[in-house]
Each structure stands twice: as C-alpha cells, then as structure tokens.
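Colleague: structure here, sequence nowhere to be found:
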C-alpha cells in the first residue's frame, strides 16, 4: 500500500461520513418544518436513484480525467448540495419551497456520490499491484460500511439537545448558524472540505485511457452489454445479487430502525440515529 492509496481511503471515508451525517440533518430539517412523512424515504430513494440513472455514464466520466480530479469535482457537487441546505432560509421563505430545496439538495448529493464511486474504485486499480487489488478493495468497502455507521451516529450527535447548544455558542459557528440544523450542516460542510483537501493531495497515476464516448445512446448500449456479460457469469451473478441485496437491505433498515426507535422506544431522531449506529 502506498501513500496515495491511504489518501484515497481518507477522502472516501470523510466524504461518506458527511453524506450520512447530512441525511440525519436533512431529516431533522424536514421535521422542524413539519414536512410530510413520505418525504424522508422518498428523498433517500432519489439519492439511490442517481446511482441507477447515471450508471451508464459515470464510468466514462471517471476514465476521461485523472480520477483524483474526478473525486474532487464530484465531492464538490456534494458540497454544493450541503451549502444549499445550509442556506435554505435565505433561498426560500415559504415552507413548501424550503422542503423542495431540502429534497433537491440531497438529490444533488446523490448525483455527486454516484459519480464519485467509479473514480474511487477505478483509482485503486491504478495505484495497487494486481495481487493487492482484493486487499485494497476490501479496505475501501470496509471503510464505506464503517463510514455509514459513523456518519449516521455523527448526524445524531450534532443535533443532540445536549450538544447542539454548545455548537451554536462556539465562536465562529454562532455567527453563521442560527439553529441546531444549520450548526450541524456547517460542521458537515467542513468534513466535505477535508475530503476535498485529501482529493487534491492524491498523486496523479499517469494512467491514460482511450478517448471516451460522449454519445449517451452509445454509452447506454455499451453498458447494457457489460451488464449482460456480468449476469451470464456465475460469479458475476452472485456478486451483483449479493451487492444489490446488501445495500438495498441496509438502506431500508436505516429508516426502519429510526422509525422503530421513535414508535416503540419513544426516541428522538438523534437518539434513534445513535441507536442505528450501535445496532
């Protein structure tokens, strides 16, 4: 393992922690605005939909530029989504428009995350020797799962009634954040900036790929062929099926645990988020 790979892991971990902490902050914002119950799961659904809708295109985008730069750009898209959520009350005055901006902002984060993924996995093949690829991908996957847990817990901690007043009274934060969710989102924004700093430090691998196609129909046609090849392969079938079930079940359980904690244990969002991380 080299220094560049550790920077990739750090950037991935920080960016993923921020994604999941921002989800909890977004749920808190929706609750503060008395938003509809259906909005939270639909917001997460749109986040995941970006991975499906952009699947045929993000690989070509990642191969068209140095992958460290792609990670920086896509992390920047996430940061813009975070910034939109932070400036919610400046951008809109009506409750309906504020709810729309929350939805739109987290969808934007999902687009950034979808475009980020092929770059983070692709750069592993450029940095590590073939015999280290399984180990390297295991580290990336393990950190991704851990960052989801840490990010969810962090989101709960940042909006906790014992923590948020301290955050709001912290010099610097008290001048920019007017309430608990703004203070939490501000901290999350700094985590995105830390991930961006790691992206900039990732050394260039000097690996060049053939000119990528730009015609969307050609990209969709190629992607369809790749999917068919994977599903015709026995190991490919297992890999795709297990990955789909694992991440699908994980995303569903994320909301089930929060709702179960609220309904059965009387937990607030911050408590249920911490419970989910512990569970």
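Modeller: Structure received. Here the structure is a predicted model, which means the values were calculated and not measured.

Colleague: when you work out contacts or count neighbours from here on, use the C-alpha atoms and nothing else.
Modeller: Noted.

Colleague: what segments of the protein are helices?
Modeller: 3-32, 39-53, 55-64, 67-86, 88-91, 95-127, 133-158, 164-168, 173-176, 180-201, 216-232, 234-264, 269-278 (DSSP state H).

Colleague: dump those helices to TSV, plus distance to residue 210.
Modeller: Shown next, in TSV, are the helices of the chain (distance: least, CA to CA, whole Å):
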stretch	distance to residue 210
helix 3-32	24
helix 39-53	24
helix 55-64	8
helix 67-86	14
helix 88-91	42
helix 95-127	15
helix 133-158	22
helix 164-168	49
helix 173-176	46
helix 180-201	23
helix 216-232	14
helix 234-264	25
helix 269-278	43
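
Colleague: which of the ones you listed sits closest to residue 208?
Modeller: helix 55-64 (8.1 Å; CA to CA).

Colleague: how about the helices of the chain, which one is nearest residue 207?
Modeller: Of all the helices of the chain, helix 95-127 comes closest under CA to CA, at 6.9 Å.

Colleague: out of everything not next to it in sequence, what's closest to residue 18?
Modeller: residue 188 (5.5 Å; CA to CA, 6 or more residues apart in numbering).

Colleague: list the contacts of the one you found.
Modeller: 18, 21, 22, 82 (CA atoms under 8 Å, 6 or more residues apart in numbering).

Colleague: do the same with residue 196
Modeller: So residue 196 contacts 11, 72, 75, 76 (CA under 8 Å, 6+ apart).

Colleague: neighbour-wise, which one of the residues you listed leads?
Modeller: residue 11 (29 neighbours; other CA atoms under 10 Å).

Colleague: from residue 200, how far off is that one?
Modeller: Taking CA to CA, to the nearest Å as the measure, residue 11 falls 10 Å from residue 200.

Colleague: one more to weigh against that first structure:
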C-alpha cells in the first residue's frame, strides 16, 4: 500500500535540501568577495577559486553516477533520501571547520555535499512511481521540478544576503538547521520497496550499454549533446557573474551579484513556458536559431557596463536558453524507448554534469590565457556558435528499436 504522507514529505524535504545546496555555494563564494575587497586575493585568484568551487559540486555526478543508480535500485529510496541529506549535512560541518582551520576546508565540504546530492538526486524522482498512482506522475514530476527551480532561484539570493549581514559561522548554523529539518522529514517517510537482486556490476554495465544505444541514434545523440550545450552556457555564465559584477558593473555586495543569476533564471522560466506554447513535442527545428541568439546575447554582455542595461539582456539570454532546452528535453523523453526512459535520463544527467565541468574548465583555462570577464562572455558565445553549427539534428525516423509495435 502506498503511503499518502510520503509525497508531501518528499516535496518539503526536496525543496529544503535543494535550497540549502544553493545557499551553501552563495556563502562560500560570498567570502571570496570580501577577501578580494580586503586584497587578500587577487582578481585572478577570485575568478579561479570561483570556477574551482562551483565545479566541485558536479564531480561526484560524473564519478559516481552508476553507483548512485545502483544504490537507489538496490535499497529503499527513502533510505537514500535520508542518506543523501545526511552526507550533505556532514559536508556542511566539514565546510564550517574553515572558520577555525582555513578557507580550503570549504572545498572538501562542498565536494562532500556534491556526493550527497549525487545520491539524493535519483531517489527524488525514482521514488515517485513507488508512492503515487500512474495518473499523477506527470504532475508530480513537474511539481518536483518547479520546487527545484524555486530553490535554485531563492537559494543564492538568500545565501548572499546572509553572508553580507551575518558571520560565516552563523550562516553554517542556519544551513545545519535546514538540513536537520529536511532529514527529520525523511525520517517520517514510510519505507519504500528494495530489490536485493540488483548487482553493482550489472548496474554499471546497463549504464554503459544504454549510453551506447543512444549513441547509435544520430538524432538522439545530437539532442543529448544539445542539452549539454545549455549547461555549458549556464555554468560559464554563473561562474563569470561574480568577477563581472565586481570588476565591470561596480558591485560591492553579494546580493547584487546573486541578483544577476535571479534575472537569468526569470528569463529561463519565461522561455520554458513559451517553448511549450510554440513547439509540439519532437519539434526541434528552431533549436539552432535559439542557440545562435543565446550566443550573440552572451557576447553582447561584454559591452555592458551598467546594471540597468544588464538586466534585460540577462532576461533575454535566459528566455533564449529556455526556448533552446525545453524542446530538446521533450524530444529526448518522447523518442526514447519507454522501457529505457529512466536510463536515458541518467545518461542525460551524466552528459549535463560533464558539460558543467567542461564549462568550469573553460573558465579556468581562459583565466590562464589572460581573458578577463568580458572576454569569457565572448569566448562562451563563440563556443556555443561552434556547437550549434555542428548540431544539425536529423528528422525523427523511428527505428525498429524505438518504433511502435504493429498489430494485426
């Protein structure tokens, strides 16, 4: 019997957990702003540390993706909702040691939080079919995604305000309180089924074989790589906001910097909603156009020196990105084999996180090559243009592996 209380407990716990993830990064990066203002770090160090710390979160998603899938298939997903949050809380405690032992402890702490998030992520979606009837799954997935977006938008601004006004230790105490509440909600969930027959080696093999299946479809593999382009752009923009805001827009507080990401997020939401009105499922004919617009607008940011002009450009970039991503996501899910949809999403998550690490590597190398924040916007635009030039997605032609069965 499916417990009626599991779903609301999941929603509450998921929002708090995702919110805390984003608050934590804002607290860590916010300290860099003050260190730069005190001349404890140089411009190059500010930008390098920003790229490094932001990228650390994604590393476990690359190294541990098959393991996370195995753990959530082998054991009860309620257990790994709890376990993922507990690992995150441990990471916050490790990061808090930086108050006494040095800033570098936050790197280790944030990496541990990334491990917890990697394990938590498959559980929050995979648990839905186990706690809800089929007719509620589409709406439930949308609700989980909406709460995640709200956390992504609210978390950085909240963390920025806190680190501007309160001590670092107070910020970490606040984060521990959030995770404590989220963990408590997990403890009240009724345990879901587990499958002792699942084996780790088989889980790794299935992950690789499914990726190979996707690679054999010229259309699906290009769609998959297209979603990666979106996340490269998002990662580079996010990492570049702090040095751009400080060096070119004249920002002095972390809240001002965080609001740049907020405006970008508003645009993404608007573009995502508009995509649903303009395109049917499977229609990716305008993808390259939206990608080109995103690239041009990103390069245009290099000419902006006043916040007043930055806001509408950021909203337009976000809208272009939403229009670019949503048709790709819809096509990937609709055209994948129904029995392999979960594995397809796992492959997409792997590619997207690899793309974000790639974005971090681009920022880090650009700094070494002497590019400033404006130069990175131009470089990002060039990369996106090159990617979409190669991203000629063929029309959908069902193959025997994906075709609907014929009945007589």
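Modeller: Perfect, I can see it now. Keep in mind that what you see is a predicted model, and the values were worked out from it rather than measured.

Colleague: what does the residue nearest to residue 18 of structure 1 align to in structure 2?
Modeller: Alignment note (TM-score structural alignment): residue 188 of structure 1 maps to residue 175 of structure 2.

Colleague: need the counterpart of residue 126 of structure 1 in structure 2.
Modeller: Per TM-score structural alignment, residue 126 of structure 1 is aligned with residue 130.

Colleague: before we move on, what about residue 64 of structure 1?
Modeller: Using TM-score structural alignment, residue 64 of structure 1 sits opposite residue 74 in structure 2.

Colleague: ok, residue 86 of structure 1 next?
Modeller: By TM-score structural alignment, residue 86 of structure 1 lines up with residue 96.

Colleague: that match: neighbour count?
Modeller: 23.

Colleague: apart from its neighbours in sequence, what residue is nearest the aligned partner of residue 190 of structure 2 in structure 1?
Modeller: By TM-score structural alignment, residue 190 of structure 2 lines up with residue 203 in structure 1. Spatial nearest neighbour of residue 203 of structure 1, chain neighbours left out: residue 4 (6.0 Å); criterion: CA to CA, 6+ apart.

Colleague: how about the aligned residue in structure 2 for that neighbour, what does it touch?
Modeller: Counting by TM-score structural alignment, residue 4 of structure 1 lines up with residue 6 in structure 2. For residue 6 of structure 2, the contacting residues are 131, 189, 190, by CA under 8 Å, 6+ apart.

Colleague: tell me how many other residues crowd the second one.
Modeller: Neighbouring residues of residue 189 of structure 2 were enumerated by other CA under 10 Å; the total is 20.

Colleague: now swap in the last one and tell me
Modeller: A count of neighbours around residue 190 of structure 2, defined by other CA under 10 Å, yields 16.

Colleague: shouldn't the match of residue 86 of structure 1 be in contact with residue 174?
Modeller: No: using CA atoms under 8 Å, residue 96 of structure 2 is not in contact with residue 174; the gap is 11.3 Å.

Colleague: what sits against the closest residue in space to residue 198 of structure 1 that isn't next to it in sequence?
Modeller: Computed as CA to CA, 6+ apart, the closest residue to residue 198 of structure 1 that is not its neighbour in sequence is residue 11, at 5.3 Å. Residues in contact with residue 11 of structure 1 (CA under 8 Å, 6+ apart) are 194, 195, 196, 198, 199.

Colleague: tell me the most packed of these, by neighbour count.
Modeller: Result: residue 195 is most packed of these (other CA under 10 Å), 27 neighbours.

Colleague: ok, now how distant is that residue from residue 138 of structure 1?
Modeller: 20 Å.

Colleague: same deal with residue 209 of structure 1?
Modeller: For residue 209 of structure 1 relative to residue 138 of structure 1 (CA to CA), the value is 25 Å.

Colleague: now what about stretch 14-24 of structure 2, what contacts it?
Modeller: With CA under 8 Å, 6+ apart, stretch 14-24 of structure 2 has contacts from 85, 92, 110, 113, 124, 144, 147-148, 151-152, 154-160, 172, 175, 178-179, 182.

Colleague: by how much does it deviate from structure 1 on average?
Modeller: By mean CA distance after the TM-score superposition for structure 1, the fitted stretch 14-24 of structure 2 averages 0.6 Å away from its aligned residues in structure 1.

Colleague: the closest residue to residue 92 of structure 1 other than its chain neighbours: neighbour count?
Modeller: Excluding the flanking residues, the one nearest residue 92 of structure 1 by CA to CA, 6+ apart is residue 98, at 5.6 Å. For residue 98 of structure 1, the count of nearby residues is 22 (other CA under 10 Å).

Colleague: which ones are touching residue 98 of structure 1?
Modeller: Per CA under 8 Å, 6+ apart, neighbours of residue 98 of structure 1: 88, 89, 91, 92.

Colleague: which of those tops the neighbour count?
Modeller: residue 88 (20 neighbours).

Colleague: quick one: it from residue 96 of structure 1, how far?
Modeller: Relative to residue 96 of structure 1, and taking CA to CA, residue 88 of structure 1 is found at 11 Å.

Colleague: residue 250 of structure 2 -> structure 1?
Modeller: For residue 250 of structure 2, the residue aligned by TM-score structural alignment is residue 266.

Colleague: and its match, how many neighbours?
Modeller: Neighbours of residue 266 of structure 1 using other CA under 10 Å come to 12.

Colleague: circling back to that earlier point, need the contacts of residue 6 of structure 2 in CSV (columns: distance to residue 53 of structure 2).
Modeller: Putting the contacts of residue 6 of structure 2 into CSV (distance: CA to CA, whole Å) gives the following:
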residue, distance to residue 53 of structure 2
131, 36
189, 33
190, 36
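
Colleague: nearest to residue 32 of structure 2 among those residues?
Modeller: residue 189 (38.8 Å).
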